[in-house]
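>>> Here is a sequence together with a model predicted from it:
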Amino acid sequence: MPWRRQLRLIVLLLLGVLFAPPLAAQAVAQLPFKNRSDEARYQRLTVQPRCLVCQNENLADSKAEPSRDLRHQVFAQLQAGNSDTQIKQYMVDRYSDFVLYDPPVKRGTWLLWFGPLLVLGAGAGVVIHTGRKRACAGTPVAPQAEEQW
């Protein structure tokens, strides 16, 4: 009766495939907030900054270790009674303006904010200059009949 043994093995494999994903899912630790307003502030403060490792993820969605550490820092500062501005300033002081999705317009970020406009203006200048140069050159004139050689 080897076919019964194979059938049992197939059933066990199917059950393993069926029940393995929930067992492998990582449980997210719930943070002990004092009240709902602190939880809402935490959500708002972790959605705004970017992940330091993943370029297009925010702190709340990132699974990277540095983001997890920074989320715990945000939670600790909330528990300490720091304001939203103080917490954001802590992140900027530690990780620079890179941590913000919308860095402030200041001397160090001018190129970031106005660089695309400068490149666009330079491209438009090249197109206009090339167009004028071609217009001034004119169209070549066909030789006259008596000018033939």
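Cool, got the structure.
>>> switch to C-alpha atoms for all contacts and neighbour counts from now on
Fine.
>>> what's the longest helix in this protein?
The residue-count maximum for a helix in the chain (DSSP state H) belongs to helix 110-137.
>>> Now do the contacts for residue 88.
Contact analysis of residue 88 by C-alpha atoms under 8 Å, 6 or more residues apart in numbering lists residue 45.
>>> here comes the other one, which I'd like you to weigh against the first:
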Amino acid sequence: MTRLRALLLALAGVMVLSSPLAAQEPAALPDRPLASPGQEARAQALFEVVRCVVCQHESIADSPAGIAGDMRRLIREEIAAGATDQAVRDDLVRRYGDYVLFTPPVRTGTWLLWFGPAFLVLLGLAGLFAMARRKTVETPPLSPEEERRLADLLAGERLGPDPDASAPHDGR
């Protein structure tokens, strides 16, 4: 019975360890260039301006992800069907949103993307300017009565080491 249990545990361990391999994205199919060199050049130019939705920092021309291969294939199909470059971009934006383009259009929905960084810089500069213009508060000098009370307090205090305190490194 213990051999069967050990065998089942070993089998379960192998399944757990191999499950990430099965969860990986399949490799992209090899690209098939268009027959027309002009159309292929248009497709390659579009590949450079379209962001991979998986990699996010790479164009689909550079991405090895399967979805990037699908996007390349889709662009080639649309170009072969006679679509203009703008029509291809519009279709990709319709499918994946403005983020799919490295330079999304300027419109109400993308104002934060386009103007947000400049607004933050201006806000920081305004804060620095406000801090620089702030007047320093001068502490008024002590009155003669306050100076006398302070002198009395300092004279009455015993200054020096505390006899109950021990040295930090006294060897104990």
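Yep, it's here. Note that this is a predicted model, so its numbers are computed, not measured.
>>> how about the longest helix of structure 1: buried residues?
With burial defined by 16 or more other C-alpha atoms under 10 Å, not one residue of helix 110-137 of structure 1 is counted as buried.
>>> So which other helices or strands are in contact with that helix?
Using 3 or more C-alpha pairs under 8 Å, 6 or more residues apart in numbering; DSSP states H and E, no helix or strand is in contact with helix 110-137 of structure 1.
>>> Now do the contacts for residue 57 of structure 1.
50-51.
>>> can you tell me how far it sits from residue 63 of structure 1?
Taking C-alpha to C-alpha, to the nearest Å as the measure, residue 57 of structure 1 falls 9 Å from residue 63 of structure 1.
>>> so what sits against both of those two?
In contact with both residue 57 of structure 1 and residue 63: no residue, using C-alpha under 8 Å, 6+ apart.
>>> secondary structure element for the residue lying closest to residue 66 of structure 1 once chain neighbours are set aside?
Leaving aside its chain neighbours, residue 66 of structure 1 sits nearest to residue 52 (7.0 Å; criterion: C-alpha to C-alpha, 6 or more residues apart in numbering). Assignment of secondary structure by DSSP states H and E places residue 52 of structure 1 within no helix or strand.
>>> which residues does residue 52 of structure 1 contact?
Here residue 52 of structure 1 is in contact with 66-67, 99 (criterion: C-alpha under 8 Å, 6+ apart).
>>> Okay, helices next: where are they in structure 2?
Secondary structure of structure 2 by DSSP H: the helices cover 2-23, 37-49, 66-80, 85-96, 111-133, 144-156.
>>> so how much does the fourth one differ from structure 1 once superposed?
Put plainly, it is helix 85-96 of structure 2. When structure 1 is superposed, helix 85-96 of structure 2 averages 0.8 Å from its matched positions, counting by mean C-alpha distance after the TM-score superposition for structure 1.
>>> Which residue is the nearest non-sequential neighbour of the most centrally placed residue in structure 1?
For structure 1, the residue nearest the mean C-alpha position is residue 56 (1.7 Å; C-alpha atoms, centre = their mean). Take residue 56 of structure 1 and drop its neighbours on the chain: the residue closest to it by C-alpha to C-alpha, 6+ apart is residue 50, 7.0 Å away.
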